[in-house]
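Asks: Got a sequence here, can you model it:
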Amino acid sequence: MEIINKFIISVSLSLVLILRATESFDYHEKELESEEGLKGMYDRWRAHHNMAEVSHEEKAQRFNVFKANVQHVHKSNKMNKAYTLKLNKFAAMTNHEFRNSYAGSKISHYRALQGPRKVNSTFMYQDAANLPPSVDWRTQNAVTPAKNQGKCGSCWAFSTVVAVEGINAIRTGELVSLSEQHLIDCNRLSNNGCDGGLMEPAFLFIKNHGGLATELNYPYTCKKGICDQAKIGNQVVTVDGFEDVPQGDEDALLKAVAHQPVSIAMDANGHDVQFYSQGVFTGRCTTDVNHGVAIVGYGETPEGMKYWIVKNSWGPEWGEDGFIRIQRGVLDKAGLCGVAIEPSYPLKNSNLSIRTEL
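Replies: Down below sits the predicted model:
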């Protein structure tokens, strides 16, 4: 009970931080009309996001980047798209810098190293029927608040953890925040910490190594460290393996998500993804997947646009409290931004939430 009580306190604090973090940075169109107005906007943006002091030369360079990003956000928001952009914490980063720091986790690279996905002999949700028109696992107490990977290519670990937290909560009725750092430090043979990895071998690692530690016991450090058995402790959440969702099949993906959160990969390189604020994302992206995330639901807007609810790992100040809605049911079988290329989910038969090893 002590673990659960501490977790509830942690979630409550996280919600307070989310409310503070998502106070959006607004600007007036008049500020765009002069260099002086833009400089004032830049200074306000730096204060809003508590940016560290930098040299005069670097500040001038970052101001140039900021100006270009302001114009992109402003122009995009004038185009009556299904989504809007905002000047978030990435507004002084070039898209190249952003990709390298936050969307360069080499999912495609690790898939190439491990070979093609094996064709499933079974897909447990193949015959699922009468699916609900919408599902949001956040409202079912199966999704923790958005976390932040920082400048560490550990998205594969965050994606894995979302799916494991989800199926554990569904099976046991208890939502427990689990440790990405445990995977980053200890899952070394098949994945590579802050230099990227895949979700499937992470599921197998959890199965084959006795379970996954709680976040409380093994907190995130934003860097690859030495595997610390003492931090793992004797309280872990276990899984019984994983299954892949048939590739390039959004209908099959829908069946899986109707039953549990699903780990996926997507192309997150785009300028619009960098500054996504709210709405259903319909923007430009490729199917060259480079970033691990997780689908935690699906739905449809009043206008009839279908979407996936995707949990990201760039903190709660990005997007819709750390989530993005991505258009569902597009013509490309890979799904928009490649969401149907790498879907997989963990299996869990036990209804025990935290197993204590003696």
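Asks: When you work out contacts or count neighbours from here on, use the C-alpha atoms and nothing else.
Replies: Will do.
Asks: Do a quick rundown of the strands in this protein.
Replies: Counting by DSSP state E, the chain has strands at residues 83-85, 135-136, 212-213, 235-237, 242-244, 262-266, 276-281, 291-300, 306-311, 323-327, 344-346, 355-356.
Asks: okay if I get these as CSV plus distance to residue 250 and mean neighbour count?
Replies: Below are the strands of the chain laid out as CSV (distance: least, CA to CA, whole Å; neighbours: other CA atoms under 10 Å):
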stretch, distance to residue 250, mean neighbour count
strand 83-85, 21, 21
strand 135-136, 15, 20
strand 212-213, 29, 28
strand 235-237, 29, 21
strand 242-244, 13, 19
strand 262-266, 12, 29
strand 276-281, 16, 22
strand 291-300, 11, 26
strand 306-311, 10, 24
strand 323-327, 11, 24
strand 344-346, 13, 28
strand 355-356, 34, 14
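Asks: Dump those to JSON lines, plus distance to residue 155.
Replies: Shown next, in JSON lines, are those (distance: least, CA to CA, whole Å):
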{"stretch": "strand 83-85", "distance to residue 155": "22"}
{"stretch": "strand 135-136", "distance to residue 155": "21"}
{"stretch": "strand 212-213", "distance to residue 155": "16"}
{"stretch": "strand 235-237", "distance to residue 155": "20"}
{"stretch": "strand 242-244", "distance to residue 155": "18"}
{"stretch": "strand 262-266", "distance to residue 155": "9"}
{"stretch": "strand 276-281", "distance to residue 155": "18"}
{"stretch": "strand 291-300", "distance to residue 155": "5"}
{"stretch": "strand 306-311", "distance to residue 155": "11"}
{"stretch": "strand 323-327", "distance to residue 155": "14"}
{"stretch": "strand 344-346", "distance to residue 155": "15"}
{"stretch": "strand 355-356", "distance to residue 155": "26"}
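Asks: Of all those, which one is nearest residue 195?
Replies: strand 291-300 (11.7 Å; CA to CA).
Asks: and the closest one, how far from the chain's centre?
Replies: Centroid separation for strand 291-300 versus its chain: 9 Å, with CA atoms, centre = their mean, to the nearest Å.
Asks: and the angle for that strand with strand 323-327?
Replies: 70 degrees (axes from the mean of the first three to the mean of the last three CA atoms, to 10 degrees).
Asks: Here is a second sequence; please produce its structure as well for comparison:
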Amino acid sequence: MLVIAHKQLTSTYFRLSLLKRTFHRHKLTQHLLTLSQYSITTMERTVFLIAIVLALSIIQSTAIPFTEKDLESEESLKALYERWISHHGLSRDLDDKAKRFNVFKDNVKYIHEFNKQGHSYELALNKFGAMTKEEFRSTYAGSKIDHHRIRRGEARGSDSFMYEKVKSVPASVDWRLKGAVNPVKNQGQCESCWSFSTIAAVEGINYIKTNKLVSLSEQQLVDCDREQDEGCNGGLMDYAFEYIKNNGGVTTEAAYPYTAQDGTCHSSNPVVTIDGHEKVPADDEKALLKAVANQPISVSIEASGRPFQFYSKGVFSGPCGTDLDHGVAVVGYGATADGTKYWIVRNSWGSNWGEGGYIRFKRDITAKTGLCGIAMDGSYPIKTSPNPVSTGDESDIIPLDEL
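Replies: Predicted structure coming up:
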């Protein structure tokens, strides 16, 4: 299969080159729609998706490379700082520019020393280069909702686990390659990770049940799911699943665009429905494996440390704790050539973080909680009913036969 795929990649390269010119901030949805203009085989379609996933990890990385020479003097560090500011399009007239430089300098040295230690993953000087770890946590991983209360029985939902009797699973699963995952999105400076985790899981199960990949609205959850969740102040995926069920569904991203701030809830036509949700048995990576083999899963993790902040590539192995402060989606699993097992985790910090917006978490560790608590608080939507007859914008819907 890999040999055939390699040959097919060569013949598919020119199509990728042509499609790349139509990319708009790497929105894969648009590119796959463009793909419907071409006549391709099933093999080419599969190879195309593989190539896209591989390409995104390369073309979407915007970390600034640096060498030991850049750290030799204050002047060289300032030059690196200016290059970093220019690269990310930041203002050079920041009121706290001097303070930011000191933070930047500390982060650069931390990244450099960390990478010299030979870990299973590498750090890079990304867009968070001038943020302290405290600022980073409060902005991107500091949900003010207590994730642990869900483990005390306060969240409602089914007590069953539909995958309990699963006896075997594939050696690896990647829902991106199956077409069930939209391009990585960006929550911005709004603590709405919970809504992105929820929507990723709903988009996934909807694709599995309907063969249509639909980009759904996180902003609708931020604005309208207010009984338990708190918009840009945080939330929990279980409550969001319940809102979608009780609301009769959720609309598309095109119909209710993301603004990265709290807004007033406005009416919208539901496009995708779910019939409830279930919890993955806590502290059980095998149970999580069974679930992920069947659909993308929402999980909570601790994501506030500097290694996570500056993660670039490789299999993340910590250090981290289990103070759950961030919602993400597990969209697959696999193993490296040397046998290291990992989870494929979809983040919501944009495609210019990590491996094209993703991070690989070490899997099957000694702690029952899983790395960074990934096995503590998993949940997934259930879908058995058909979606409503659409009466609105279908621009975010991609029929399978058009891929």
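Asks: of all the strands of structure 1, which lies closest to residue 73 of structure 1?
Replies: strand 83-85 (5.7 Å).
Asks: Look up the counterpart of the closest one in structure 2, residue range please.
Replies: Taken onto structure 2 by TM-score structural alignment, strand 83-85 of structure 1 occupies residues 121-123 there.
Asks: now stretch 259-267 of structure 1
Replies: Residue span in structure 2 matched to stretch 259-267 of structure 1, by TM-score structural alignment: 294-302.
Asks: Kindly report the same for stretch 167-176 of structure 1.
Replies: Using TM-score structural alignment, stretch 167-176 of structure 1 pairs with 205-214 in structure 2.
Asks: what does the matching stretch rub up against?
Replies: Residues outside stretch 205-214 of structure 2 that contact it (CA atoms under 8 Å, 6 or more residues apart in numbering): 179-182, 203-204, 252, 272, 295-296, 381-384, 396-400.
Asks: got the buried residues for that stretch?
Replies: 205, 206, 207, 208, 211, 212, 213, 214 (16 or more other CA atoms under 10 Å).
Asks: Could I get the full set of helices for the stretch 1-150 of structure 2?
Replies: Secondary structure of the stretch 1-150 of structure 2 (DSSP state H, counting those that start in this stretch): helices at 2-20, 28-35, 42-59, 74-87, 97-115, 133-140.
Asks: need these in JSON lines with distance to residue 361 of structure 2, can you?
Replies: Listed next are these as JSON lines, based on distance: least, CA to CA, whole Å:
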{"stretch": "helix 2-20", "distance to residue 361 of structure 2": "24"}
{"stretch": "helix 28-35", "distance to residue 361 of structure 2": "24"}
{"stretch": "helix 42-59", "distance to residue 361 of structure 2": "16"}
{"stretch": "helix 74-87", "distance to residue 361 of structure 2": "28"}
{"stretch": "helix 97-115", "distance to residue 361 of structure 2": "18"}
{"stretch": "helix 133-140", "distance to residue 361 of structure 2": "19"}
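Asks: Matching residue 326 of structure 2 against structure 1, which residue comes up?
Replies: Using TM-score structural alignment, residue 326 of structure 2 pairs with residue 291 in structure 1.
Asks: show me the contacts for that match.
Replies: Taking CA under 8 Å, 6+ apart, one finds 103, 104, 105, 106, 107, 155, 156, 265, 266, 267, 268 in contact with residue 291 of structure 1.
Asks: Checking those residues against structure 2: which ones persist?
Replies: Conservation of these in structure 2, assessed by both residues aligned by TM-score structural alignment, their matches' CA atoms under 8 Å: retained contacts are 103, 104, 105, 155, 156, 265, 266, 267, 268.
Asks: gap between the first one and residue 198 of structure 1?
Replies: What that stands for is residue 103 of structure 1. 14 Å (CA to CA, to the nearest Å).
Asks: Count the neighbours of the corresponding residue of structure 1 for residue 63 of structure 2 for me.
Replies: Taking TM-score structural alignment, residue 63 of structure 2 has residue 24 as its aligned residue in structure 1. Neighbour count for residue 24 of structure 1, taken as other CA atoms under 10 Å: 14.
Asks: ok, now residue 70 of structure 2?
Replies: 17.
Asks: quick one: it and residue 83 touch, right?
Replies: No: Residue 70 of structure 2 is beyond contact range of residue 83, at 11.2 Å (criterion: CA atoms under 8 Å).
Asks: if I look at those two, which residues touch both of them?
Replies: Contacts common to residue 70 of structure 2 and residue 83, judged by CA under 8 Å, 6+ apart, are absent.
Asks: circling back to that earlier point, could the helices of the stretch 1-150 of structure 2 go into CSV alongside mean neighbour count?
Replies: Formatted as CSV, the helices of the stretch 1-150 of structure 2 follow (neighbours: other CA atoms under 10 Å):
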stretch, mean neighbour count
helix 2-20, 13
helix 28-35, 18
helix 42-59, 16
helix 74-87, 15
helix 97-115, 16
helix 133-140, 18
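Asks: Which one, of those helices, ends up nearest to residue 225 of structure 2?
Replies: Comparing those by CA to CA, helix 133-140 comes nearest, at 19.8 Å.
Asks: Give me the angle between the closest one and strand 326-335.
Replies: 100 degrees.
Asks: what range in structure 1 does helix 133-140 of structure 2 sit on?
Replies: With TM-score structural alignment as the criterion, helix 133-140 of structure 2 aligns to 95-102.
Asks: Have a look at how far, on average, the matching stretch is from structure 2.
Replies: For stretch 95-102 of structure 1, the mean deviation from structure 2 after alignment is 0.4 Å (mean CA distance after the TM-score superposition for structure 1).
Asks: Counting neighbours, which of the contacts of stretch 205-214 of structure 2 end up buried?
Replies: 179-182, 203-204, 252, 272, 295-296, 381-383, 396-398.
Asks: Need the residues that contact the match of strand 83-85 of structure 1.
Replies: 111, 114, 115, 307, 310, 311, 312, 313, 314, 315, 316, 317.
Asks: give me that answer again for 7 Å
Replies: 111, 115, 307, 310, 311, 312, 313, 314, 315, 316 (CA atoms under 7 Å, 6 or more residues apart in numbering).
Asks: and the equivalent of the first one over in structure 1, what does it touch?
Replies: With TM-score structural alignment as the matching criterion, the partner of residue 111 of structure 2 in structure 1 is residue 73. Shown in contact with residue 73 of structure 1 (CA under 7 Å, 6+ apart): 85, 86.
Asks: do the same with residue 230 of structure 1
Replies: Contacts of residue 230 of structure 1 by CA under 7 Å, 6+ apart: none found.
Asks: give me every residue that touches the nearest residue to residue 104 of structure 1 once chain neighbours are set aside.
Replies: Leaving aside its chain neighbours, residue 104 of structure 1 sits nearest to residue 290 (6.0 Å; criterion: CA to CA, 6 or more residues apart in numbering). Residues near residue 290 of structure 1 by CA under 7 Å, 6+ apart: 103, 104, 105, 106, 107, 108, 265, 266, 267, 268.
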